[in-house]
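S.K.: Sequence plus the predicted model coming up.
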Amino acid sequence: METIKSFVNDYLVWLSIPKLTLTDILEILILAFLIYHIVNWIKSTRAWMLVKGIIVLCIFSLIASILNFNVILWIISKTINVGIIAVVILFQPELRKALEQLGRKNIVSSFITFDDQKEKNERFSDKTISEIVRATFELSKTKTGALMVIEQNIVLSEYERTGINIDSAISSQLLINIFEHNTPLHDGAVLIRGNRIVAATCYLPLSDNMELSKDLGTRHRAGVGISEVSDSLTITVSEETGKVSIAIGGVLIRNVDGDYLKNKLQSLQRRSGETKKIKLWRGRLKNEKKMD
């Protein structure tokens, strides 16, 4: 019996439950709340790509430590401080936005989900898909150039601010009218968030991908460019040929038809109350072909 007690005291003492006070429980809840909202904020910004890169570097550092790569560990230790400062400088707009949101945030709504918030779980409706597809191919028939960016998880507020606020329900007539020649809003991109057109005449970053065809103009390069820095889907209508292209994950798929575009939008749609398998877009899927 003494042997068993000695074994428990020596090796199984870590199994004992620590004494928790009300202060400890409150502290755990506060930390869990903060970590949850920080992770949610990171996933909705470009910082999520940075976090994945940091995770890769941490794994690499761990392997270097295990294998005693002293030179690599020395380099990492000397550059980590500079790296932290560089991250703060590069992501200053995101950090500023996060602090602004914290100041406006309703804490109660973070714990209690109201009915109108549950509806926001749906990314966009079937009606929105139909209106976008109809507008796209009406513009294609008349060879009217158009550029529509459909926002997903990464919020594109910095590009929204470069345009003109609209905040309107989506309709094919409105989209067609926005891109009509010689109108104040026809130049630039339209940003679509959920079931709303949030802004028009937005300026987008141009892709510097040298593999893109030389016959593509600024509109197509802007469509690919925004898809390279975010998870958005971009619809482009050529002013010269009227052909429709889509860009996602930095890959341009040209000359798509209405059914293909509709299926692509439906695959991005997330309905509340339904469990769907989320596709991780990495260029084209295996069964897809790049259309010419």
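M.R.: Yep, it's here.
S.K.: use CA for all of it now, contacts and neighbours both
M.R.: Noted.
S.K.: show me where the stretch 1-150 of the chain has helices.
M.R.: Along the stretch 1-150 of the chain, the segments classed as helices by DSSP state H, counting those that start in this stretch run 2-11, 22-43, 47-66, 70-90, 92-104, 107-111, 115-118, 126-141.
S.K.: Would you indicate which residues of stretch 183-195 are buried?
M.R.: By 16 or more other C-alpha atoms under 10 Å, the buried positions in stretch 183-195 come out as 185, 186, 187, 188, 189, 190, 191, 192, 193, 194, 195.
S.K.: State the distance from residue 107 to residue 97.
M.R.: Using C-alpha to C-alpha, to the nearest Å, we find residue 107 at a distance of 17 Å from residue 97.
S.K.: Look at the two and report which has more neighbours.
M.R.: More crowded of residue 107 and residue 97, by other C-alpha atoms under 10 Å: residue 97, with 13 against 9.
S.K.: quick one: the more buried one from residue 74, how far?
M.R.: Relative to residue 74, residue 97 is positioned 35 Å away (C-alpha to C-alpha).
S.K.: How about residue 31?
M.R.: Counting by C-alpha to C-alpha, the gap from residue 31 to residue 74 is 33 Å.
S.K.: Quick check: the residue positioned nearest the centre of the chain vs residue 62, distance?
M.R.: For the chain, the residue nearest the mean C-alpha position is residue 154 (2.3 Å; C-alpha atoms, centre = their mean). Remark: distance between residue 154 and residue 62 (C-alpha to C-alpha) = 30 Å.
S.K.: need the contact list for the residue nearest to residue 257 when sequence neighbours are not counted.
M.R.: Using C-alpha to C-alpha, 6 or more residues apart in numbering and skipping the chain neighbours, the partner closest in space to residue 257 is residue 244 (7.4 Å). The neighbours of residue 244, taking C-alpha atoms under 8 Å, 6 or more residues apart in numbering as the test, are 136, 137, 140, 235, 236, 237, 238, 254, 255, 256, 257.
S.K.: put this beside the first:
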Amino acid sequence: MLGEGLNLFNILRIIVDITLVWYVFYKLIMLLRGTKAIQLLKGIFVVIFIYLVSYLLNLQTVQVMIEQIIVWGPVAVIILFQPELRRALEQIGRGSFFSRNRQSEEDILNQVIEALVTSCTYMGKRRIGALITIERDTNMGDYIQTGIPIEGQLSHQLLTNIFVPNTPLHDGAVIIHHNRIIAAACYLPLSESPFISKELGTRHRAAMGISEVSDALTIVVSEETGHISYTRNGELHRDISQDELSTMLRNDLNQSFSKPPTLKNWNWRGMKK
């Protein structure tokens, strides 16, 4: 019985040990993602692969060179990647390294709402027509492929500039995923509902159409009146204020931003990225 208890304890210890190591590596990769340090990791794997090949083939000159790289490599890494290492140590000191930064997602949500509200308010005052769709759970790949790829960080300056009249991208819809503008000049399905007011134009019908076939959120800025409209789940909210738009976006996007963003690889007109 004592031996079984020790064996069980050893198994649990090994599981905890492996889990901790895996978690630390995962957090390091997430921390380095999007920085030049991620290229360093690829280079390290290449060096290890070359060393193994040289060992198997007994390439002594190559082995000596790789061994020198291994000896002096850590010093070069510290010098070249000082900012990334300092950031990692700062996160460890703040305690955010071993915890999911929920505040970060809230900050991103606030930035998205601020960018959307600021841009729509600006365009509304100047009678600039706009059609903005925010992807949620329903995949909008078919509609994204009809547009021009942007894949840029969402900002009110970029969003406003897209809809400036007489520019190549102003006609059509902008599709947003999380905090990125994925594509512009996209075609959305038009609603055939007989209950839509005849005074509403193509943008409002497109906004209603996409809300009837997906859970996407869509904002419309009228070119004729400058009024802001909002659609979700087949419902149209017309002539809403800046505060109302902000509240609706926060209520509808809060659940989406409580989950990690989904990394998607859209097939642009049949071509893999």
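M.R.: That came through, no problem. None of these values were measured; they are calculated from a predicted model.
S.K.: re earlier: so which of the buried residues of stretch 183-195 of structure 1 belong to strands?
M.R.: Residues of the buried residues of stretch 183-195 of structure 1 located in strands (DSSP state E): 189, 190, 191, 192, 193.
S.K.: Would you mind finding the match for residue 149 of structure 1 in structure 2?
M.R.: Taking TM-score structural alignment for the superposition, residue 149 of structure 1 sits opposite residue 133 in structure 2.
S.K.: Spatially nearest residue to that match, not counting backbone neighbours?
M.R.: Nearest non-adjacent residue to residue 133 of structure 2, counting by C-alpha to C-alpha, 6+ apart: residue 218, 4.2 Å away.
S.K.: repeat for residue 245 of structure 1
M.R.: In space, and not counting its chain neighbours, residue 245 of structure 1 is closest to residue 254: 4.2 Å by C-alpha to C-alpha, 6+ apart.
S.K.: which position in structure 2 aligns with the one you found?
M.R.: Using TM-score structural alignment, residue 254 of structure 1 sits opposite residue 238 in structure 2.
S.K.: Packing partners of the helix or strand harbouring its match?
M.R.: Take DSSP states H and E as the rule and residue 238 of structure 2 turns out to sit in strand 235-240. Using 3 or more C-alpha pairs under 8 Å, 6 or more residues apart in numbering; DSSP states H and E, the elements in contact with strand 235-240 of structure 2 are helix 202-213, strand 228-232.
S.K.: let's see it at 6 Å
M.R.: Helices and strands touching strand 235-240 of structure 2, by 3 or more C-alpha pairs under 6 Å, 6 or more residues apart in numbering; DSSP states H and E, are strand 228-232.
S.K.: The strand it packs on vs structure 1 - mean distance after superposition?
M.R.: Superposing on structure 1 and averaging over aligned pairs (mean C-alpha distance after the TM-score superposition for structure 1), strand 228-232 of structure 2 comes out at 0.4 Å.
S.K.: Show me what counts as buried in that strand.
M.R.: Buried residues in strand 228-232 of structure 2, counted by 16+ other C-alpha under 10 Å: 228, 229, 230, 231, 232.
S.K.: before we move on, what about stretch 224-234 of structure 1?
M.R.: For stretch 224-234 of structure 1, burial by neighbour count (16+ other C-alpha under 10 Å) applies to 224, 225, 226, 227, 228, 229, 230, 231, 232, 233, 234.
S.K.: Most widely separated two among those?
M.R.: Farthest pair in the buried residues of stretch 224-234 of structure 1 (C-alpha to C-alpha) is 229 and 234. Separation: 12.1 Å.
S.K.: thought residue 242 of structure 1 was touching residue 142?
M.R.: No. The pair residue 242 of structure 1 and residue 142 fails to qualify as a contact (C-alpha atoms under 6 Å) at a distance of 7.1 Å.
S.K.: Which residue of these two possesses the greater neighbour count?
M.R.: Neighbours per residue, other C-alpha under 10 Å: of residue 242 of structure 1 and residue 142, the larger number sits with residue 242, 21 against 12.
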